[in-house]
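Novice: test case, fold it:
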Amino acid sequence: MKKVLSKIVNVLTFSVIIALAALIATVAINAQKGKITTVFGYSFMTVQTGSMEPEYPIGSSIVAKKVDASELKVGDVISFYSADPSMNHSIVTHRIKEINSENSVVCFVTKGDANDIDDKYQVSAGDVIGRVTGKSKLVSAISKVKKDPKLFFLVIVVPICAIITWEFVGISKKAKASSNEKKDS
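Specialist: The predicted structure is shown next:
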């Protein structure tokens, strides 16, 4: 019974480690490509410009939580898809300066903290990705590791190889022990 329980715990632990590694890698890769990854209503993005400095410097990874537009207020920092045609619907993170509601349609006037003027185009409620809840040091660190091939190899590849080797050795020992038990009987 202990052997079965031990095997189940090992498989579950290994599965969780692989799932977390895959999730972190996906978030880091998408962040570098300017795409977002959303998990349980939280989106992860990387700041591409200095418009929100010093609070969110270029390269920082931020987390935005999906919220209803009615919950947003002046002063909140939001991430959204820009309506500016020159920006190709890219993701922007700016602070809400004003909220306009006309014919039950809510729009937000936004501005980057480091910018002198408000954004030219208002943000519709449907273009809001979420309210920024803070920075993700883990995703920022993973992004930095991914950019440096030597560091990536040391921090990601070596531990994964070690885990795989450790599991393989454990499986081999159990197979050999099982084989020896069959020979003895």
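
Novice: going forward, measure contacts between C-alpha atoms and count neighbours the same way
Specialist: OK.

Novice: could you tell me how many residues sit around V109?
Specialist: By other Cα atoms under 10 Å, the residues close to V109 number 19.

Novice: let me fix that, I meant to ask about D84.
Specialist: 14.

Novice: what's next to the lengthiest strand in the chain, contact-wise?
Specialist: The longest strand of the chain (DSSP state E) is strand 91-102. For strand 91-102, contacts defined as Cα atoms under 8 Å, 6 or more residues apart in numbering pick out 34, 47, 51-52, 73-82, 106-113, 118.

Novice: try it again with 6 Å
Specialist: With contact meaning Cα atoms under 6 Å, 6 or more residues apart in numbering, strand 91-102 is reached by 74-81, 106-112.

Novice: check stretch 111-128 too.
Specialist: By Cα under 6 Å, 6+ apart, stretch 111-128 touches 51-53, 69, 80-81, 94-95, 106-110.

Novice: for those, give me JSON lines that also has secondary structure.
Specialist: Formatted as JSON lines, the contacts of stretch 111-128 follow (DSSP: H, G, I helix; E, B strand; the rest coil):
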{"residue": "S51", "secondary structure": "coil"}
{"residue": "M52", "secondary structure": "coil"}
{"residue": "E53", "secondary structure": "coil"}
{"residue": "A69", "secondary structure": "helix"}
{"residue": "F80", "secondary structure": "strand"}
{"residue": "Y81", "secondary structure": "strand"}
{"residue": "H94", "secondary structure": "strand"}
{"residue": "R95", "secondary structure": "strand"}
{"residue": "V106", "secondary structure": "strand"}
{"residue": "C107", "secondary structure": "strand"}
{"residue": "F108", "secondary structure": "strand"}
{"residue": "V109", "secondary structure": "strand"}
{"residue": "T110", "secondary structure": "strand"}
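
Novice: one more to line up against the first:
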Amino acid sequence: MNKIGDIIKFIGKTLAYVILCLLFLITAFLIYYMSSSAIAAKKGEKPNIGLYTIVSPSMEPFIKVYDVIIDRKLKTNEELKVGDVITFYSSSLDTDGYTITHRIYDIKVSDGKTYYITKGDNNQSVDIGSITRENIVGKMIYKINGLGKIQFFLSSKLGWILIILIPALCFILYDLNKLNKIFKIKKKIDKIPEYQNMSAKEEIEHNKKVRALLEKSKWMK
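Specialist: Coordinates of the predicted model:
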């Protein structure tokens, strides 16, 4: 029985460490992302890394609604080609100023300037108007399927309750349960006769009883 308990305890600790490591990595990435974005915005530049949650089916089936894409800023003199997926600021009347993620459908050069024609994989026609390099925020390098669902859920009231109140309540209940065990152990130890007028043998037995109570409650583990 003790072996099973030790195995469960080991698995629990391992999972806890894995979750903590993941949370640390996610937190470190978010800190880097937010700080680099803030610095870039202050300088009037585009961020090195961009995260975007897709809310339109225009790129399905390659990119679905609620997928999160990761873009990187274009390198100096980096050439784009037909088929690349880019995020850009739209100049269309319907979506002016919004960021759109579509695939480069065609590239044209006029008066020494390069223009990119874009199109959503799921759209019947190309996007209205062409864009220049200045409009491009970044080039897609990776996508995370369905991550946007978690983002939208966590931004809801129910999501906040689940990620803040429930874990906090679990910690409180855990601490209360731990305190209750400590008080019970203390009461049992208080009932054990004190050292006064004990022989060496009785003192050893006394210590064994105290230690047994502590080990039973796993207070010493």
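
Novice: rewinding a little: closest to A141 of the first structure among the contacts of stretch 111-128 of the first structure?
Specialist: E53 (19.0 Å; Cα to Cα).

Novice: contacts only, for the counterpart of the closest one in the second structure.
Specialist: Under the alignment (TM-score structural alignment), E53 of the first structure pairs with E60 of the second structure. Neighbouring residues of E60 of the second structure by Cα under 6 Å, 6+ apart: N122.

Novice: average separation of the longest strand of the first structure from the aligned part of the second structure, please.
Specialist: With mean Cα distance after the TM-score superposition for the first structure, strand 91-102 of the first structure departs from the second structure by a mean of 1.1 Å once superposed.

Novice: residues in the second structure aligned with that strand?
Specialist: Against the second structure, strand 91-102 of the first structure falls on residues 99-110 (TM-score structural alignment).

Novice: that older thread, farthest-apart pair in the contacts of stretch 111-128 of the first structure, please.
Specialist: The most distant members of the contacts of stretch 111-128 of the first structure, if one measures by Cα to Cα, are E53 and V106, lying 27.0 Å apart.

Novice: tell me which stretches of the first structure form helices.
Specialist: For the first structure, the helices defined by DSSP state H occupy 2-32, 137-147, 149-152, 158-184.

Novice: tell me which of those sits most buried.
Specialist: helix 137-147 (a mean of 17; mean count of other Cα atoms under 10 Å).

Novice: returning to what we had before: dump the helices of the first structure into TSV; add distance to H89 of the first structure as well.
Specialist: Formatted as TSV, the helices of the first structure follow (distance: least, Cα to Cα, whole Å):
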stretch	distance to H89 of the first structure
helix 2-32	16
helix 137-147	23
helix 149-152	31
helix 158-184	37
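
Novice: for these, which one sits closest to G130 of the first structure?
Specialist: Evaluated with Cα to Cα, the helices of the first structure place helix 2-32 nearest to G130 of the first structure, the distance being 15.8 Å.

Novice: K135 is in contact with I62 of the first structure, correct?
Specialist: Yes - here I62 of the first structure reaches K135: they are 4.2 Å apart, a contact under Cα atoms under 6 Å.

Novice: with neighbour numbers in mind, choose between these two.
Specialist: Neighbour count, other Cα under 10 Å: between I62 of the first structure and K135, I62 has more, with 22 against 19.

Novice: residue in the second structure paired with the more buried one?
Specialist: Aligned counterpart of I62 of the first structure in the second structure: I69 (TM-score structural alignment).
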